[in-house]
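> just coords:
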């Protein structure tokens, strides 16, 4: 396809993805109030149990309205994730071979539930993070947070967890096509821990160590879990290759029949 046709194809894929987000945006707009109540539940619990004033501050006249729009857009993006992930796959698949298409299709089906599972995991650990980060506030004190920063913290954490849960898919995909062996991943474990720590520090909205720790731990667990799967896959591939090699050696010792030589 010429460049113009590729650009038109990309525009159409983006339009379909944006169109799929509309129902999610409407749902996010409707669920804004119960979602805000659930996200701020840890603050109410902290206020009751620890005798401190933990609450949100909505600065400005339009802050509440802006937050409602932002949350609706993010929920639309999450709900429409199966559609835009498929559109991305459909855009790149014409340039792949039949074997590569089969691999990428299976990984696409695995990516959607893993991404949503990561979002859900972020939702589960969110109250624990809030409790841990506000535990340093002395009893009788006040912890009044900016609503924008609080919600950005929550949503950024959940999106980051969603991406983190895709790490096994990427690592195993590279191993399945034979590009990288599991031992190669394992040898780079020191650099991986360093890289995960740096990425978690950049992704964590605050400068505290606890938020970075809560982000880095799932990444490391997923990384080493993917390495284990890659090592098992390498063993299976090595056994298969060794069996083929033995069969080739066995057939090599058998003389070619004269009838086959005459045909040749």
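Done, it's in. Please read all numbers here as calculations on a predicted model, not as lab measurements. Residues are numbered from 1 along each chain as shown.
> switch to C-alpha atoms for all contacts and neighbour counts from now on
Fine.
> ok, the residue lying closest to residue 88 once chain neighbours are set aside - contacts?
Excluding the flanking residues, the one nearest residue 88 by Cα to Cα, 6 or more residues apart in numbering is residue 13, at 7.5 Å. By Cα atoms under 8 Å, 6 or more residues apart in numbering, the contact set of residue 13 is 87, 88, 91.
> do you know how far the first one is from residue 114?
When you say that, I think you mean residue 87. Going from residue 87 to residue 114 by Cα to Cα, to the nearest Å gives 18 Å.
> Ok, the last one next?
To residue 114, residue 91 is 21 Å away according to Cα to Cα.
> returning to what we had before: could you write me a PyMOL select line covering just the buried ones among the contacts of residue 13?
Those of those that count as buried under 16 or more other Cα atoms under 10 Å are selected in PyMOL with:
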select buried, resi 87
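> Turn the contacts of residue 13 into a markdown table, including secondary structure and distance to residue 210.
Output for those, formatted as a markdown table (DSSP: H, G, I helix; E, B strand; the rest coil; distance: Cα to Cα, whole Å):
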| residue | secondary structure | distance to residue 210 |
| --- | --- | --- |
| 87 | helix | 37 |
| 88 | helix | 35 |
| 91 | helix | 40 |
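> Use this one as the comparison:
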């Protein structure tokens, strides 16, 4: 089959057109991130207060200890202040531009999918985004408790100096762990839909899965206290049980559907 005949078929695009389309969508995505980064640079004072708040809330109960002090410092050279502000602005730019660059990725992939596959992509995206945002929110709310527990290990009557860059990385890692963990229903339902696991297998593996969830939560949470671990493990367990029910419901509906 010649390239002309391939190009003439509906839904088929030559390789060079694919590359041009990819370049165009990458330019749009990068431009949106740059605009978001500029906004983050301008709004840096407000954003920094939001970033610092979990630390302030977390160490507040510890300041009652005699001689105890914990301060955020910015170290690393004369350009560290600029680098830190740029990093915060870039993170905010990625967040603000996420609807655009996520859509550009899907818009490039969707034409190659069948109608039924597109429907599932829309459904998973509509469910996955709120789940991720909810997980990130929970992670931000439990962050002060994790900070309090970790800083409390410092001996009394000393001054704790915490690097601001390390704190930002710690904060981002924590909220991302909670956001990714909230995607459990999507992973389970997707595996069920492609036939990798059945509802019966999910039910049989439930005790071991819940045990694995608690082990993961114990490793992934920022502190060693059981309360923070439960804040991650309990929602993950509930989401897993919900996804098991969804898998069972979809299998029953599929079994009742008339075969073609």
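Looks like it arrived, so ask away. All figures in this text were calculated on a predicted structure; none of them were measured in a lab.
> so which helix or strand takes in the alignment partner in the first structure of residue 133 of the second structure?
Here residue 133 of the second structure is matched to residue 116 in the first structure, going by TM-score structural alignment. According to DSSP states H and E, residue 116 of the first structure maps onto helix 98-134.
> how about that helix: buried residues?
Buried residues in helix 98-134 of the first structure (16+ other Cα under 10 Å): 101, 104, 107-108, 111-123, 126-127, 129-130, 134.
> Return the residues in contact with the equivalent of residue 42 of the first structure over in the second structure.
Using TM-score structural alignment, the partner of residue 42 of the first structure in the second structure is residue 57. By Cα under 8 Å, 6+ apart, residue 57 of the second structure lies in contact with residue 144.
> same check, this time on the one 5 residues further on
Counting by Cα under 8 Å, 6+ apart, residue 62 of the second structure makes contact with 68, 148, 152.
> Quickly name whichever of these is closest to residue 201 of the second structure.
residue 148 (40.5 Å; Cα to Cα).
> Just to check, that closest one is in contact with residue 54?
No: Residue 148 of the second structure lies out of contact with residue 54 (Cα atoms under 8 Å); the separation is 9.5 Å.
> What helix or strand is residue 238 of the first structure located in?
helix 209-252.
> And that helix, how far out from the chain middle?
Centre-to-centre, helix 209-252 of the first structure and its host chain are 20 Å apart (Cα atoms, centre = their mean, to the nearest Å).
> do the same with stretch 181-189 of the first structure
Here the centre of stretch 181-189 of the first structure is set off from its chain's centre by 21 Å, with Cα atoms, centre = their mean.
> Run through who's touching that stretch.
When contacts are defined by Cα under 8 Å, 6+ apart, stretch 181-189 of the first structure is touched by residues 175, 227, 228, 230, 231, 234.
> and which of the residues you listed is nearest to residue 148 of the first structure?
Distances from residue 148 of the first structure to those, taken by Cα to Cα, are shortest for residue 227, at 38.0 Å.
> Distance check, the closest one against residue 141 of the first structure.
Distance from residue 227 of the first structure to residue 141 of the first structure, by Cα to Cα: 46 Å.
> Look at these two and report which has more neighbours.
More crowded of residue 227 of the first structure and residue 141, by other Cα atoms under 10 Å: residue 227, with 22 against 12.
> residues in contact with the more buried one?
Contacts of residue 227 of the first structure by Cα under 8 Å, 6+ apart are 171, 172, 182, 183, 185, 186.
> okay, now the second one: neighbour count?
Pointing back at residue 172 of the first structure there. 22.
> counterpart of it in the second structure?
In the second structure, residue 172 of the first structure lands on residue 189 (TM-score structural alignment).
> Quick check, its match in contact with residue 242.
No: counting by Cα under 8 Å, residue 189 of the second structure stays clear of residue 242, with 9.8 Å between them.
> got any residues that touch both of the two?
By Cα under 8 Å, 6+ apart, no residue touches both residue 189 of the second structure and residue 242.
> Surely residue 93 of the first structure is in contact with residue 101?
Yes: if you go by Cα under 8 Å, residue 93 of the first structure and residue 101 touch, sitting 6.2 Å apart.
> Could you look up the SS state of residue 70 of the second structure?
Using DSSP: H, G, I helix; E, B strand; the rest coil, the structure places residue 70 of the second structure in strand.
> Trace stretch 101-121 of the second structure over to the first structure and give me the residue numbers.
Counting by TM-score structural alignment, stretch 101-121 of the second structure corresponds to 84-104 in the first structure.
> gap between the residue nearest to the spatial centre of the first structure and residue 210 of the first structure?
The first structure has residue 163 as the residue nearest its centroid, 1.9 Å off, counting by Cα atoms, centre = their mean. Distance of residue 163 of the first structure to residue 210 of the first structure, given as Cα to Cα: 20 Å.
> what does residue 174 of the first structure give?
32 Å.
> Are we agreed that residue 162 of the second structure is in a strand?
Yes: judged by three-state DSSP, residue 162 of the second structure forms part of a strand.
> surely it meets residue 73?
Yes: assessed by Cα under 8 Å, residue 162 of the second structure is found in contact with residue 73 at 5.9 Å.
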